[in-house]
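# sequence and predicted model, in that order:
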Amino acid sequence: MTPPGPDRAPGPVPGKGTAAGPGSAPADGLTPDRVKCVVWDLDNTLWDGIAVESPTGALPTPRPWVLEAIGTLAERGVLSSVASRTDPAVLEQLRADPALAERFVAPQAGWQDKSESLRRIADDLGIAVEALLLVDDSPYERAEVAAMLPGVPTLAPEQVPELLAALTAGPVTEDARRRVSRYRAEAVRKEERRRFAGSREEFLHSCRMRLSLGTARDEDLPRVAELATRTHRLNSSGLDLDPGTLRASLADGGTTVLVAELEDRFGDYGMIGTALVERTPGAWTVPLLALSCRIAGRGVSVAFLRWLMDRARDEGAAEFRVVSRPTSANVELRLLFRQAGLRVIGEPGRDRSAPLTLGRPLDGTLPEFPSWLALSGR
C-alpha cells in the first residue's frame, strides 16, 4: 500500500526520495510496542481537501488506503482516533456516519492546539499520552506536538506504510484483536457512569464485575508477554518477556505465571493482569506485576495484589516481595505497594531508576478486597 505523496498525487514514501518535513519522526525510530492509538488528522490526511469548504456540505470521501490502514491497525490491537483543527460540526458529521464513526475512539475536533486534543484523547482512553502517535499532513501541526509533547511520535501520511510494517512484524494475540471493541464498551461504561445518580461505589457495584484468577496456560503466554511489554502505568518493573523466555522459566519448576481476567455487565475485558512469581522457601518474589491501564480505578490492582499475598501465605510463604523499577509512569502502582505495606528491603542505591525489592511479612493485616468485585477461579 502506497499512500499519496505531499502533493496528493501518488508518490514515493520517505526513505525513497520524499522528505517528510519538520516535526516528523522517521518510522524506523519508532518503538512500535508503545503505540496504543494512532491519531489521524482529517483535512488532507483522512481525506483530500478541507471539509468545511465542501460545496455540498457533505464530508469528503475518505482515502481508501487510510481506511485500509485503520483496519490493519485494529487487527493488531491499535486504536485509531481523530484530532482536527476544524469546525466542531465536522466531528458531529463524522459521528453520524456509521462507517466512519465505528473506526474511531475518543475523536476530537475544534480550534484548540493539536497537543491539547492529544491530551484529551489520552485522558479519555486512560492511557499515557506517549502511547499516542499523530499522523498529520501539516509540518506545523507535527512540530507543535513535537514541541509540546516530546514523547509523542508524529508522522506525515506518506510514512504510514513504514509504521504498518513495524507494527505487523510480530505476532498478534486474540486480546489485541478485540481491543478496539473493548474500548468501545469502555465508552459505554463512561456514559453510564456520567448518567448514574448514585455514588462511585454504588456504580461499581452496579457493574457486576467478576475477576477470574488462576495459573497461566501455555496458550496464555503470548498475552502475558504482551502485557509485560505494552503496559507502563501499572507495570512494576518493565521486565522484557517473550513466550519462549516464559516457557523456559516455567520449565525449571520454581517459577509460576499467574493471571487475571475481568468481565462485567458491559462486556469482557479479557486478560488484564499477570504476575511472574519466583517461589523460594519462606518467600514469594514477584519480578513482574503488570495490569492493563483499562482497569485503573476499579479496585482490580489491589484485589490482584491481595490474592497473590493470600496464595503465597496459603503455600507457606512468610514474606511477600515485589521487584519495582521506579518510572514516571508507574507512580500509581508504587503508591499501591506502599499502601499494601511493602517497604524497600536493604539500602537503595544512588541510581533512582534501578530496580528495588519491596517486601512485607504475611502475618499482618493484608489489603482488603473491594466489596464490588466478585472473585472466581479460571
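Received it, and whenever you're ready, just let me know what you need.

# C-alpha from now on. contacts and neighbour counts both.
Noted.

# hang on, residue 272 is in a strand, isn't it?
Yes - Residue 272 sits within a strand when classified using DSSP: H, G, I helix; E, B strand; the rest coil.

# surely residue 56 is in a strand?
No - looking at residue 56 with three-state DSSP, it is coil, so not inside a strand.

# dropping in the other structure now:
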Amino acid sequence: MSDKVSMVKCLVWDLDNTLWQGTLLEDGEVRLSDEIRKTIVELDARGILQAVASKNDHEPAWQRLEELGVAEYFVLARIGWGPKSASVRAIADELNFAHKTIAFIDDQPAERAEVQFHLPEVRCYEAEAAAGLLGLPEFTPRARTIDSGKRRQMYQAGFRREAERADFAGPDEEFLRSLELEMRIFPATEAELSRVEELTLRTSQMNATGVHYSDETLRGLLADPGHEVLVVTMDDRFGTHGAVGVVLVERLARVWHLKLLATSCRVVSFGAGAVILNWLVDQAARAGVHVVADFRRTERNRIMEIAYRFAGFAESGCACLEGAAAGGVERLHLAAERREGSGVVKLIAPELGVGLGLVK
C-alpha cells in the first residue's frame, strides 16, 4: 500500500439496502449476505472500527443487528431520524477521530451528498462498493499489529470505563484505584515489532523525541545485547488497553541511555509515563549507573517534557555519555536513586540490572 494513502480508521454503515438487504420498516425481514458478513468480520480483524448511522427506529434496528449476530462489531450506533451528517459527526467526535479518517457507506445518493456537503473530508461510498472494500488500499493497513484484532474491544471497554468515571463521586485517585490497573513491561519480540514501530510513528504528544524507528532498525536493536527494546501494556477490570508504550534503552557500563520513551495518549490520565520513568530510574539505581535521556521539543510533546521534569531529569549533569546529541535533541541527566512503586498501578516488569527475571 502506498504511504500516501490515508487509512480509514472507522467505517460508518447505513443499514437498509446497504448493510442488509431490504428495508426494515417495510419488509420486516431483512437479510445479511455472506459477503457483507465477511467484510464486517475482516475489517474488525484489521483494526478498523465500525459504526452505524441509520434512519430507523433504534430498538428494532439494533435488535435485528443482534439477531444477525453482528451487533457486537459496532462501537457506536446513531439510529434515529436526524440528518446522517449529524450522526457521522457525532461518531467522529465521540471517537475523537479526524473526519478524513472516517468513511460512510449508503445506498442513497441524496444521503451521501448530504454527508459530503456538511463533512467534505469524510469519504463516501455507494452500497454496491461494500463487498469490494477489503481490496481498497485505504482499508488495508500496511501491517497488522498485536492490537489490531483487539481495537474494537478496547474502544468498547473505554466507553464503559468513561461511563463509570462520569458516575463516580469520589476523588480521581480513588477512581483510578478502583480500576485495578496493571502495567506490564517486557522485552519486545518480533511479534510486537509492528506495534512498536506504530507507536514511534503515530504517538506525538507522548513521544520524547518524535523519532520514528523503522522495522529494520528495531530488528537490529533487538539483536544487539547492549540495547533493550521494551513494550508496555496496560489492563484493568474493564479489559485491556493493549500495547501502550515503548522504551528504548542502551545499557552502558556507567550510564543507561534512554533513547526513546513513547506512550499512547489514551493512558496519559493514568500517569503511565511517570510509572515507567520511576521504574527505570529505580532499576538504574539498583545497577549503580547514571541515566541520560534524549529529549527533543516538538509542538505537541509538552506533556512528555513535564513527565521528564517531574521524574528529576535536568539539562546539567555528568559528561558520562560519549558523542554529542544531534538534530535538536537535548540530553537530560539524572543521578539515579531508588524509587517507590506506584500506589495506583500494579507493575510487573523486568529487573534490568541483573537480567530479565520478572519482579513485582
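Yes, it's here. This is a predicted model, so every value here is computed, not measured.

# how far away is the residue lying farthest from the centre of the first structure from residue 49 of the first structure?
Largest separation from the mean C-alpha position in the first structure: residue 55, at 39.6 Å (C-alpha atoms, centre = their mean). According to C-alpha to C-alpha, to the nearest Å, residue 55 of the first structure stands 11 Å off from residue 49 of the first structure.

# can you pull the residues that touch both of these two?
Common contacts of residue 55 of the first structure and residue 49 (C-alpha atoms under 8 Å, 6 or more residues apart in numbering): none found.

# just tell me what the residue farthest from the centre of the first structure corresponds to in the second structure.
Taking TM-score structural alignment, residue 55 of the first structure has residue 26 as its aligned residue in the second structure.

# how close does its match sit to residue 53 of the second structure?
Distance from residue 26 of the second structure to residue 53 of the second structure, counting by C-alpha to C-alpha: 18 Å.

# for the closest residue to residue 363 of the first structure other than its chain neighbours, what are its contacts?
Distances taken as C-alpha to C-alpha, 6 or more residues apart in numbering place residue 318 nearest to residue 363 of the first structure, at 7.1 Å, with adjacent residues excluded. Counting by C-alpha under 8 Å, 6+ apart, residue 318 of the first structure makes contact with 282, 283, 361, 362, 363.

# how about the strands in the stretch 251-378 of the first structure?
Under the criterion DSSP state E, counting those that start in this stretch, the stretch 251-378 of the first structure contains strands at 255-264, 267-280, 283-291, 319-324, 343-344, 356-361, 373-377.

# over to the stretch 101-250 of the second structure?
Ranges of strands within the stretch 101-250 of the second structure are 102-106, 123-126, 182-187, 227-236, 239-251, based on DSSP E, counting those that start in this stretch.

# most tightly surrounded among those?
Of all those, strand 102-106 carries the top mean neighbour count, a mean of 25, counting by mean count of other C-alpha atoms under 10 Å.

# so that one matches what in the first structure?
Under TM-score structural alignment, the match for strand 102-106 of the second structure is residues 132-136.

# what are the contacting residues of that stretch?
For stretch 132-136 of the first structure, the surrounding residues in contact (C-alpha under 8 Å, 6+ apart) are 35-41, 45, 118, 122, 142, 152-157, 160.

# again, but for stretch 34-46 of the second structure
Outside stretch 34-46 of the second structure, the residues within contact range by C-alpha under 8 Å, 6+ apart are 19, 49-50, 70, 73, 130-131, 133-134, 139-141, 144, 148-152.

# quick one: residues contacting the residue nearest the centre of the second structure.
Centroid-nearest residue in the second structure, with C-alpha atoms, centre = their mean: residue 264, separated by 5.9 Å. Residue 264 of the second structure sits next to 199, 203, 206, 244, 245 when contact means C-alpha under 8 Å, 6+ apart.

# now do the corresponding residue of the first structure for the last one against residue 234 of the first structure, distance only.
What it means is residue 245 of the second structure. Aligning on TM-score structural alignment places residue 245 of the second structure opposite residue 273 in the first structure. The spacing between residue 273 of the first structure and residue 234 of the first structure, counted by C-alpha to C-alpha, is 9 Å.
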